[in-house]
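Visitor: Any chance you can model this:
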Amino acid sequence: MSEAGFRIWQFLPLGVPHDDFSPYQCLSAFAMHPGLLPQDAGQRAINQEQLQLWRHEQAHWVEDYALFMALRWEHNTDPWFSWPDQFRSRDRDALTAFAENNRDSMDAIIEQQFVAHRYWLEIREAAAERDIMLFGDMPIFVAHDSADVWSNPHQFMLDDYGLPTFVAGVPPDYFSAEGQRWGNPQYNWEAMHRDGFRFWIERLHHHFELFDLVRLDHFRGLEAVWTIPAENETAIDGYWEKTPGDELLAKLQQEMGCIPLIAEDLGIITAEVTALRKKYELPGMAVLQFGFDAFDDNPHKLHNIHRDTAVYTGTHDNDTIRGWYDSLDEQTRGHVLQAIGADSGEQVVDRMIDAALGSNGNLSIVPLQDLLGLGNEARMNLPGTTEGNWQWRFTWEQLADIDCGDLKQRIQKTGRLGE
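Guide: Predicted structure coming up:
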């Protein structure tokens, strides 16, 4: 990355996923996936004094996470809302007794998280030495089957049995004719307001321990969320419900100052959402693949992209450039070639990357699949589906095929080198 002139390295969420592998449906909003650790991680000596200090600093989440995971293993990884009542409802005596009998397992879970955190800080330090900033991603919602919901049920819209009464999603859009029913429980915003949005403040503090800047996923949910009654199987019959995002962002600014957040403002974006983003001077996003329709005011068209924008060739929810172009009809392909100054389909990937680099946006992000020129087989996620996603992996041999010198020259031509 350094040789090619890149200065920002963006990541998907790093959490512990469920069986569908989605990084946006994790078992904790704080824990890091142990699978990210090197194979020899368990062989490194651990400074017990540092471990205990870290454990104390992270006590607001790591103790409950360890207890949650130990209980989950005890119950064959069944979701917490199907556990026996004394554990589901967090009976204090039952939890104390279980923790006493499973202290070794819980200590091992906490130790594993400590090691993961320390390894990540080493990565961040190595990146900083090369003038590379780490760019994290914070999902707006948390998974129902998570340590966060189990340990803070009053912060979410749940019934007496721990089941959601209302869940999150989005209405029908570009990606899905039925919309998307994500299934995450909606927040109990009244409860969050009463405790000063503590959960949000703790999450962002945690993310900025790991990253230099953070993308706030589904930013439009801080103005209004698509609320779906839990009994509905699709998102079609949901409705927009206002949220206290203005108060939340003001509180975050008061507690943390002007933190470097990027607002993921894709999808159905109203004037109110844009006004909220601009009030707190948060950059938005543009995706070049969305910029080739017949509407001249499309914010994803190159001539409409403003400075306060992170520009992507595509995100994890898009196909790769190659896969996207191959899926277009002949007329649209011709329009794309003309718009980006390409003579043939063979040039599309490079010209799209150059268009992103040469855009007005303050940041330009190119997925690794596009740098490698890969097709649909390397798509990361197809929204609205649950099978075959989040499985693409690169190989070190593939990275050797990237011409770092050529990329650096192209970045330099756009004036981004060293920004």
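
Visitor: okay, CA-based contacts and neighbour counts for the rest of this
Guide: OK.

Visitor: Do me a favour and get the end-to-end distance for stretch 187-199?
Guide: 11 Å (CA to CA, to the nearest Å).

Visitor: quick one: contacts of that stretch?
Guide: Outside stretch 187-199, the residues within contact range by CA atoms under 8 Å, 6 or more residues apart in numbering are 154-157, 243-244, 248, 251.

Visitor: can you check stretch 144-160 too?
Guide: Residues contacting stretch 144-160 (CA under 8 Å, 6+ apart): 26-29, 61, 64-65, 68-69, 79-81, 88, 90, 142-143, 162, 164-166, 183-189, 191-192.

Visitor: Out of the contacts of stretch 187-199, give me the two with the largest separation.
Guide: Farthest apart among these by CA to CA are Met157 and Lys251. That separation is 22.1 Å.

Visitor: Figure out how far stretch 394-406 is from the centre of its chain.
Guide: How far stretch 394-406 lies from its chain's middle: 25 Å, per CA atoms, centre = their mean, to the nearest Å.

Visitor: Tell me who's in contact with the closest residue to Ala355 other than its chain neighbours.
Guide: Nearest non-adjacent residue to Ala355, counting by CA to CA, 6 or more residues apart in numbering: Ile340, 6.7 Å away. Counting by CA under 8 Å, 6+ apart, Ile340 makes contact with 348, 351-352, 355.

Visitor: Sequence B follows; please return its structure for comparison with A:
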Amino acid sequence: MNIRASGVLLHITSLPSRFGVGDMGPQARHFADLLADAGQLYWQILPLGPTSPALGNSPYAGFTAFAGNPLLISLEDLVTDGLLSISDIGADPPARPDRVDYEAELARKSRLLGKAYANAASSLETHDAFQAFCREHAEWLDDWTLFVSLKEHYNGLPWHVWAVPHRDRHDDAIATWREEAAERIQGEAFAQFLFFQQWNRLRDYCRARCLRFIGDLPIYVSQDSADVWTHPHLFKLGANKRPTVVAGVPPDYFSATGQRWGNPVYDWPANKAEGYGWWTRRVAHNLTLYDAVRIDHFRGFAAYWEISAHEETAIHGTWVDGPGAELFELLSRRISSLPIIAEDLGVITADVRELKNSFNLPGMKILQFAFGDEKPKHIPYLHDTNCIVYTGTHDNNTARGWFESEASLDERESFATYLGHWPESEDIHRIFMRMAMQSVANTVIIPMQDILGLDSACRMNKPSTLSKNWEWRLTRDAAVPETLKELAEMTRFFDRAPLLVGHDTGELPKG
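Guide: Modelled structure (predicted):
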């Protein structure tokens, strides 16, 4: 990310579509065209793993660090591929095209993916692409399909309360279950095949338009996940397989009581004893999906906030050393390129900065943080080239919402002083966009809500809350070239539209 360029943050679920959730189909390709025509180089998204209403539909609280979210599979593309018919998918428009309806779409996709599998099942034993996919991804796919089938068998209960032979993965019990649930296991493998087939098509489509994906890798995984079930010794769990300590952050900008995420924390010595194999596989897997990866909560590799599992908030925790440079040195040796963005927000100490700088990883600058206590880090005139500037992230309010309802009077006055005048609310997003584009930073990413100038009602997530998050969607009438016209103009004026080689190659210029 060493050329001057810009991009847009919009998760796949937030795309328009014929249904109640965005997907990897026609509207994703249309959005890619809009970005390319507006001179954007990057499309940043959130994690692609399976989500659940039981976990607040958060893409940061999935059941696996490897599998894809079946909700994102395009039904229209399954019709094109001959796996479903037009009559199968129906044509009823979503009740709220500006909001995701997770529960309704989960039921719809489960039913129709089951039908697609039934239509294909008789040919899968001789389906070369499917068989190759299963072999290539066996290291995580076999455990994931087992996990899904057993979770359904136990009516959705978390794995640590399953019968002990299944909870503890006794060889004979697992072998018996593979035989008993063979059809369901293969059905889930087929759903994953469809997901990765569609994702690879979308990525190829974007690459042909010189558009690059920035993905997101949460540092932690959920307790109720295939990863912890399969590798419990890599986490700090008790005899009952439940966490003894959990992850979070101390009191911060987002919460006076901190954030108690509840994820199990890593037993780093145990990970080290295995040569950090699980982490190597995880990072390598993500780098096959994206062109660059943002690691969420990067500071946890230097030191992380550990909270007793009995604590109800994150106030009473302690800092514990992470693996530090050792892990990244190993990753650098095993993976030829590490295009990683370090999410270095919150309590950042000298050891975190040293770890980031040692591997020349770009950090993040958030303009909403530039006019309060964190001004020195985020104010534009102190930016450096090796960073990513955001007006806000998925966890922030929209730029307009920040100014109207969240910024203190001192922050608004500081903002006005920086501008030289008191701004109008309807201009805040435009001012933030221009401020980001003017930065010396190589890379600028603008959330779609800020391009549209939307208010607080359209924010993606409010940390430390459990409902009404991850639901915002871009509507079809906003997914038009006119919407990105001002962004395109700023991109050209501030020299962020790199000279790209023709769309037929998807290559970028050297240097």
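
Visitor: Give me the TM-score for this pair.
Guide: Superposed pair, TM-score by TM-score structural alignment, normalised by the length of structure 1: 0.96. Supporting alignment: 418 aligned residues with a CA RMSD of 1.6 Å.

Visitor: ok, of the contacts of stretch 144-160 of structure 1, which come out buried?
Guide: For the contacts of stretch 144-160 of structure 1, a burial check counting by 16 or more other CA atoms under 10 Å picks out 26-29, 61, 64-65, 68-69, 79-81, 88, 142-143, 162, 164-166, 183-187, 189, 192.

Visitor: Can you list which of these are found in helices?
Guide: Members of those lying in helices (criterion: DSSP state H): 64-65, 68-69, 88, 189, 192.

Visitor: those strands in the stretch 101-250 of structure 2, which residues are they?
Guide: Listed in chain order, the strands of the stretch 101-250 of structure 2 (DSSP state E, counting those that start in this stretch) span 212-218, 245-249.

Visitor: Where in structure 2 does the lengthiest helix in structure 1 fall?
Guide: The single longest helix within structure 1, with elements called by DSSP H, is helix 103-129. Mapping helix 103-129 of structure 1 onto structure 2 (TM-score structural alignment) gives residues 182-208.

Visitor: From the centre of structure 1 outward, give me the first residue you hit.
Guide: Nearest residue to the geometric centre of structure 1 (CA atoms, centre = their mean): Asp137, 3.6 Å.

Visitor: Could you check how far that one is from Ile262 of structure 1?
Guide: In terms of CA to CA, Asp137 of structure 1 sits 9 Å off from Ile262 of structure 1.

Visitor: Identify the contacts common to the two.
Guide: Shared contacts of Asp137 of structure 1 and Ile262, counting by CA under 8 Å, 6+ apart, come down to 214-216.

Visitor: Just these: which are in helices?
Guide: Among these, DSSP H puts none in helices.

Visitor: ok, now which ones touch Leu95 of structure 1?
Guide: 86-87.

Visitor: Spell out the residue ranges of the strands in the stretch 351-500 of structure 2.
Guide: Using DSSP E, counting those that start in this stretch, the strands of the stretch 351-500 of structure 2 run over 363-366, 387-390, 443-447.

Visitor: Please pick the buried ones from the contacts of Ile340 of structure 1.
Guide: The neighbour count (16+ other CA under 10 Å) marks 348, 351-352, 355 as buried among the contacts of Ile340 of structure 1.

Visitor: Tell me the one of those nearest Asp19 of structure 1?
Guide: Of all the buried ones among the contacts of Ile340 of structure 1, Met352 has the smallest distance to Asp19 of structure 1: 34.3 Å, by CA to CA.

Visitor: Give me the distance between the equivalent of that closest one over in structure 2 and Gly453 of structure 2.
Guide: Aligned by TM-score structural alignment, Met352 of structure 1 pairs with Phe432 of structure 2. Per CA to CA, Phe432 of structure 2 is found 10 Å from Gly453 of structure 2.
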